[in-house]
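S.K.: Kindly generate the corresponding structure for this input.
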Amino acid sequence: MFTILVSGCLGALTVPSENDLPAAPSAPPVAATQAPYPPTNKPYLERNVIIEVKRIDANTVAVTNAGGADASSLMGLWLNVNIRGYVFPSSGRVTSQAGSTAYYPVPEGSHITITGEFPDCNANLWVGYTSTATPAPTQAPAYYPTPGTTQAPSQTGDYYSRSYKWSFSGYDYTWDLTISKDAYDFYKSRPHNRQSNYAMYAMSDYDRTYLRSLVDKLNEASERDGFSEYESVMMVIAFVQSLPYTSDSVTTGYDEYPRYPIETLVDNGGDCEDTSILTAALLYEMGYGVVLISPPEHMAVGIKGGDNVYGTYWTYEGSKYFYVETTGEGYGIGQIPPEYEDSTAKIYPMQQLPDFDITFTTTYVSSDFYYVYYKVHCDVSNIGTGVAKNVNVYIAALALTQGTDRVWTPDHTITIGDIGEGGTAWAEATIRVPRGETSQIECIVYGDNFAPEIVKSNTFNT
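M.R.: Next up, the predicted model:
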């Protein structure tokens, strides 16, 4: 054991032997401004003066000012070396510049005195001893993308069988459909959020096989019976209008439960949202421009039409979309129920919308003189529709005591890449928080074609 005496802000500091010491930190505490979309280089917020003393070998110690400000007139970091009663003075008065390191020969058991003037000296002055052990590192961020673990539902095994009957233009039609229970369960397990863009339910990647099969059957019947293009579209509308109207609360137990097309087909009907989503999906698969039109407390479809189409329409991005009612039989294109004639409406364009669910765990790793280290494991799942492009995960510890939007460095951005619909991935990184601080872990997933999702832990103290 040897002793460091510090004059100025701190009193005598007794340093234990190396075996009693924690692993050395890789750097003194700093904080950075956060810019997570994506994070950019951040200005450091550093403590004033940090003096570290590290034994290099049995005869040498290194004295480092690891802070962000100079410690001037340190009396040369005056070293009185006491060996067998003989005192060896140090070699003069120096200034310890920020980031500088000085080496001194000091045999084991020596008495070391450090005196000096520390400008703006306050509680932010740190004097520490670090051992020769390898510094506790901040681990390199890692990830393991697993898009596909829950992607395409199986089409083998048990099936639901459904038979549909409807009439149009003097013809009676019957269509038998088998749908994999795995496919139905896949969509049943997806989030059903009425606050989202309803059009996303019509745009899933994994029900196209079933929708394509139905469209092919409808096109074959239209061609066989000599229907015009307008009549072919009306035949699809008539099929959906023939499905029974069922409320969400009766069939699902929820007041509002937007269904994917597969769910509506297996459940043999739904409310206005469900039949509109199914109609839009079928017409989109046939190659028509469609949107969802939502007057107050209602949902319908808009099909893109030109000057030769008549009736009620809404204009969206310079095109006319004619109203299509899906819950009552007999309504044609452009015919709207009287209660909605003068209503304003929301327009939902057909587009895939990746969306993410984030969960994360934080595990204590270790601690040293300056820091407490935590491993953060973040799981992300694409619960929306379509492929999420250029997915990144940002992991940081918020520096809550240092001001708004600051994080403790190092923060991490982990690039995962594309994640398919239903796909999952995870990212890991080790963060560090200075002792005596209040912090919060933040995980953000962001990319090219979806809105960022942010989750935070509860606040904690180190």
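
S.K.: From now on I want contacts and neighbour counts done on CA atoms only, so please keep to that.
M.R.: OK.

S.K.: Quick check: Phe245 vs Gly270, distance?
M.R.: Check again: residue 245 is Tyr, not Phe. 5 Å (C-alpha to C-alpha, to the nearest Å).

S.K.: These two: who's more crowded?
M.R.: Just comparing Tyr245 and Gly270: by other C-alpha atoms under 10 Å the higher neighbour count belongs to Gly270, 25 against 17.

S.K.: Next, the second sequence, to be compared with the first:
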Amino acid sequence: MEWKDVVPVLAGAIIILVVAFVVKPALLGEPITSGSEPVVVRNPPVYASPEPVATPTPYPDDGPAYTRSFRWTAIDGGVHTTVVRIPEALFQEQRETPRLSDYHIWGRYALADADRPILEDLAWRIAPPSGNPEEDYLRLMNLVFFVQQIPYDTDDSAASYIEGTLPPHAMYIEGGVEYPKYPAEMLVDGRGDCEDAAILMGGLLDALGYDTVLLRYSDHMALGIRMNEFNPYYAAYSPRYFEYEGKHYYYVEGTDFEWENVSEYTTAIIGRPYPIGNTRDIPIPSVRSETPEIIPLRYLPLPEEYRIRQARLPAVSGGA
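M.R.: Okay, here's the model as predicted:
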């Protein structure tokens, strides 16, 4: 056998030995032996994703906060009180947020994510759950009465804001002022106008799972709540509702909780709320005479139509 025939044989034998004693044990995770001492093959480092870092809440519970006490008369005539805590950081952030002039999308203020925990807690304290379905109406009316008894004030009144001056993003529209408040803002200010009350009430009712819409009149805003065949036997009025997408939404007033004397012989006063569906006694002419525009809280505005028109080029003079 010539030398040139021996070289391929030796090379093949070496390859077989390497595969048998090095490659195979490494693939199977077995120790590589050299004589009697095992040679340990170190596993390559395994990537371990870092532990997620907890994102600090922008409104910590232990941070500075506004504390507001509320006192209201419930449907059973009893007087109730509660305390609401609003983080100062949340209030300041909302005060510095520009307002949207299109009232069709004011429902987003009622559904603001940052306000949701506050509204859920407040709604469940005003109207705690009950195992009796017949008490649902009483729970609902207690929440309505709570909002109705928050003092009314117009957007152009400096007294409507705790700063004593109009917010920087108040909008001057048609000779007046508009400033739809977030629910947290109205709770801190302790007063507001009709759209503020409708927004706050809508947020509270949504937190309890009720389907509501905004009712827009020419000079007023109220709330509509979806109810089926609502016709209370004790009502001295025919409950007013409006149909939207096959559903009945009953009128709910958020302002003008009227106080009147118990009798002419005493200075004691008693509150006269406006129950659900009652538009007969509302002292606002537009409510009694107009059909409102119905705006769902989760209203999605359609994009405007833009048309591209041919530009008029200036006339060219001379031979250029």
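
S.K.: can you map out the strands along the stretch 101-250 of the first structure?
M.R.: Here the stretch 101-250 of the first structure has its strands, by DSSP state E, counting those that start in this stretch, at 101-105, 111-114, 126-130, 142-146, 159-168, 171-180.

S.K.: Kindly state which of those strands is positioned closest to Ala152 of the first structure.
M.R.: Taking C-alpha to C-alpha, strand 171-180 is the member of these nearest to Ala152 of the first structure, at 11.8 Å.

S.K.: so where in the first structure does stretch 12-24 of the second structure end up aligned?
M.R.: Counting by TM-score structural alignment, stretch 12-24 of the second structure lines up with no residues of the first structure.

S.K.: what does Thr315 of the first structure align to in the second structure?
M.R.: Under the alignment defined by TM-score structural alignment, Thr315 of the first structure corresponds to Glu243 in the second structure.

S.K.: still on that earlier bit, I'd like to know which of the strands of the stretch 101-250 of the first structure lies nearest to Lys389 of the first structure.
M.R.: When the strands of the stretch 101-250 of the first structure are ranked by proximity to Lys389 of the first structure (C-alpha to C-alpha), strand 142-146 comes first, at 13.0 Å.

S.K.: that older thread, surely the match of Thr315 of the first structure is within a strand?
M.R.: Yes - under DSSP: H, G, I helix; E, B strand; the rest coil, Glu243 of the second structure sits within a strand.

S.K.: Skip the chain neighbours and tell me the closest residue to the alignment partner in the second structure of Tyr331 of the first structure.
M.R.: In the second structure, the residue matched to Tyr331 of the first structure (TM-score structural alignment) is Tyr274. Distances taken as C-alpha to C-alpha, 6 or more residues apart in numbering put Glu253 closest to Tyr274 of the second structure, at 6.5 Å, once the chain neighbours are dropped.

S.K.: Who are the contact partners of the one you found?
M.R.: Contacts for Glu253 of the second structure were tallied using C-alpha atoms under 8 Å, 6 or more residues apart in numbering; they are 148, 198, 222-223, 274-276.

S.K.: What is the lengthiest strand in the first structure packed up against?
M.R.: Across the first structure, the longest stretch assigned as strand under DSSP state E is strand 406-419. Applying 3 or more C-alpha pairs under 8 Å, 6 or more residues apart in numbering; DSSP states H and E, we find strand 406-419 of the first structure packed against strand 30-33, strand 142-146, strand 388-399, strand 424-434.

S.K.: JSON lines for the ones you listed, including distance to Val63 of the first structure?
M.R.: JSON lines is the format used below for those (distance: least, C-alpha to C-alpha, whole Å):
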{"stretch": "strand 30-33", "distance to Val63 of the first structure": "20"}
{"stretch": "strand 142-146", "distance to Val63 of the first structure": "35"}
{"stretch": "strand 388-399", "distance to Val63 of the first structure": "28"}
{"stretch": "strand 424-434", "distance to Val63 of the first structure": "21"}
